[in-house]
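[1] Pasting the sequence and the predicted model now:
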Amino acid sequence: MHVEDRQRHRPGQHYLIRLRAPDDYTAQRSYSLASDDDDPLVEFLVERLPGGEVSEFLADVAEVGDVLELRGPIGRWFSWDTRTPALCLVGGTGVVPAVAMTRTARRLGRPDLVRVVAVGRGPDDLPYADELDRAGATLAFTRQSVGERPAGPPTREEVAALLDGVEVAFVCGSSRFAAFAEGLLTEAGLSPDAIRVERFGVTG
């Protein structure tokens, strides 16, 4: 998406996309940025939700050339400063901020600064699974075994093995996943003060 007068953004930030009907009724949703700040366009992942006012419009109606109302970038607390060693523990569509962080780290020539554990039901259900796999992420599929890893959520041992040198952790996913991920990180030895959480749920 092309954004006029675009401001620079940090990985982890989001935009607010607002739709406006002819009668001036509005509906808006927040979407995390998947793109690196140096990318020529901004990239969002839109999950089409049945009955979702904004997602159904963006998926089924919006066309190239349409003009949308945007506000952003938003959010400084849940953003990576591009210098601090970080771990992302993300689930489902919550992988998007981790994608932006890994892309930025790769551009900076410091892919070692960002480690990712991404959780989904299976490879076909996890957005950006192939890209994250190529970036060296740990992929944990709860309903499908892949390679030598059996099906199941990430374990404390898997997470603890990635925490050496990590100073901040980013958790993004559903409320249920976020609660699980926070508990797992603290069990693995990370201070709660080092954990930043962005959770989402169904809106109606």
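    Sure thing, it's come through.
[2] hey, let's count contacts and neighbours off CA atoms from now on
    Noted.
[3] show me the contacts for the residue nearest the centre of the chain.
    Residue closest to the average C-alpha location in the chain (Cα atoms, centre = their mean): V96, at 2.5 Å. For V96, the contact set (Cα atoms under 8 Å, 6 or more residues apart in numbering) comprises S32, L33, A34, L45.
[4] Does it belong to a helix, a strand or coil?
    Remark: V96 carries the secondary structure label helix [criterion: DSSP: H, G, I helix; E, B strand; the rest coil].
[5] circling back to that earlier point, tell me the one of the contacts of V96 nearest F200?
    Distance from F200 was checked for each of the contacts of V96 by Cα to Cα. The minimum falls on S32, at 11.2 Å.
[6] shouldn't that closest one be in contact with G12?
    Yes. Under the contact definition of Cα atoms under 8 Å, S32 touches G12, with a separation of 6.8 Å.
[7] shared neighbours of the two, anything?
    Residues touching both S32 and G12 (Cα under 8 Å, 6+ apart) are P97.
[8] Break down the chain into its helices, ranges please.
    Assigned by DSSP state H, the helices in the chain fall at 53-60, 96-107, 129-134, 156-160, 175-187.
[9] Which among those helices is found nearest to D38?
    By Cα to Cα (comparing all of the helices of the chain), the closest turns out to be helix 96-107, at 8.3 Å.
[10] try it against this one:
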Amino acid sequence: MARAAIPGGLSARRAWRPARLLERRVESASATTLVLDVTDWPGHLPGQHVDVRLTADDGYTATRSYSLAAPAEGDRVEVTVQRVPDGEVSPFLCDVFQVGDAVELRGPVGGWFVWRPDQPGPVLLVAGGSGVVPLMAMLRARPAVGPPFRLVYSARQPDDVIYREELAALAGTDGVDVRHVFTRRGAPVGADGADGADGADGAGHVRPPGRLRSADLEGAGWGPADAPTCYVCGPTGFVEAAATILASAGHDAARIRTERFGPTGS
């Protein structure tokens, strides 16, 4: 599959642009979506990310990278930030940053881990924790009559599921399947797979809590013969495990695209 063209030229993507907060949305117990108005935004593709720079009154700056959470819409840009305990930037963005406040953005960044609405074939999305953010941008960009999408989302427990209500609504959309895997025990399991921590798919099939395993992807995804494009995003250990499961099942390595993150002092 050919690499997608990236919006804007290289110089445009390297430039810092002023941005102001338009709206905040709480997405989970620890995650908040920030809707920003970015001056002369060049556009982006689902799966890309941006650099966000904060500048203190004394001139000190801190920069962090965040995945874009929604398709391009003029100068409107959405990022979802998960609060990191004792972090330098994420607690400020989640708890202090207010509508009208200013930051700077640079991007979009990334050209391999992207999906385009005209891209053919089925899509398998595998998310660990906040790794669901760029995958959500892909789901949101999917046309009403588009290729089939399946999301397998691993989270510690239901309260940690980002975009919980929207994902539940998308699960009822023709061509979209959403399944949850919970790694810690919590409330009793509900039929929709989002009200308990034993783990359940969109049809209410229950499995004991634990890390992602081959059966979770075999039951929700397609086989190698279906040639899905697989997007895997999350912590490094999760991504390596999921990619190994897919490769061991016989999926073409060229169709397994990964994006990983680790501790950054966020």
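    Nice, thanks for sending it over. Computed from a predicted model, the values in this text were never measured in an experiment.
[11] Now the TM-score, please.
    Scored against TM-score structural alignment, normalised by the length of the first structure, the superposed chains reach a TM-score of 0.89; 202 aligned residues with a Cα RMSD of 2.0 Å.
[12] And the residue nearest to the centre of the first structure? What does it align with in the second structure?
    V96 of the first structure maps onto V133 of the second structure when the alignment is built from TM-score structural alignment.
[13] need the contact list for V81 of the second structure.
    Contacts here follow Cα under 8 Å, 6+ apart; on that basis V81 of the second structure touches A31, T32, T33, L34, Y66, S90, L93, C94.
[14] no, scratch that, I was asking about R14 of the second structure
    With contact taken as Cα under 8 Å, 6+ apart, R14 of the second structure is in contact with R106, G107.
[15] Now with 10 Å, please.
    Taking Cα atoms under 10 Å, 6 or more residues apart in numbering as the contact definition, R14 of the second structure lies against G8, D51, L105, R106, G107, P108, V109.
[16] The fourth one maps to what in the first structure?
    Looking back up the chat, that one is R106 of the second structure. For R106 of the second structure, the aligned position in the first structure is occupied by R71, per TM-score structural alignment.
[17] Double-check that match against S32; I have them as touching.
    No. With contacts counted by Cα atoms under 10 Å, R71 of the first structure stays clear of S32, the gap being 12.0 Å.
[18] neighbour count winner among these two?
    Neighbours were tallied for R71 of the first structure and for S32 using other Cα atoms under 10 Å; the higher tally belongs to S32 (25 against 11).
[19] ok, of the contacts of R14 of the second structure, which come out buried?
    Among those, the ones that count as buried by 16 or more other Cα atoms under 10 Å are D51, L105, R106, G107, P108, V109.
[20] List the residues that contact the nearest residue to the first one once chain neighbours are set aside.
    The spatially closest residue to D51 of the second structure, leaving aside those adjacent along the chain, is S65, at 4.3 Å (Cα to Cα, 6 or more residues apart in numbering). Under the criterion of Cα under 10 Å, 6+ apart, the contact list for S65 of the second structure reads 49-53, 79, 81, 105-107, 109, 261, 264, 266.
[21] Kindly state which residue of the first structure is aligned to S65 of the second structure.
    Per TM-score structural alignment, S65 of the second structure is aligned with S30.
[22] How much space separates its match from R18 of the first structure?
    According to Cα to Cα, to the nearest Å, S30 of the first structure and R18 of the first structure sit 9 Å apart.
[23] Now for the aligned partner of L124 of the second structure in the first structure, how many residues are close by?
    When the structures are aligned by TM-score structural alignment, the residue of the first structure matched to L124 of the second structure is L87. For L87 of the first structure, the count of nearby residues is 26 (other Cα under 10 Å).
[24] V117 is in contact with L87 of the first structure, correct?
    Yes. In this structure, L87 of the first structure sits in contact with V117. The criterion is Cα under 10 Å, and the distance is 7.7 Å.
[25] which residues do these two both contact?
    With contacts taken as Cα under 10 Å, 6+ apart, L87 of the first structure and V117 have A98, V159, L162, V171 as neighbours in common.
[26] Who's the closest spatial neighbour of the third one, skipping the chain neighbours?
    Of all residues beyond its chain neighbours, the one nearest L162 of the first structure is R115 (7.2 Å), with distances taken as Cα to Cα, 6+ apart.
[27] before we move on, what about the first one?
    Distances taken as Cα to Cα, 6+ apart put C88 closest to A98 of the first structure, at 6.0 Å, once the chain neighbours are dropped.
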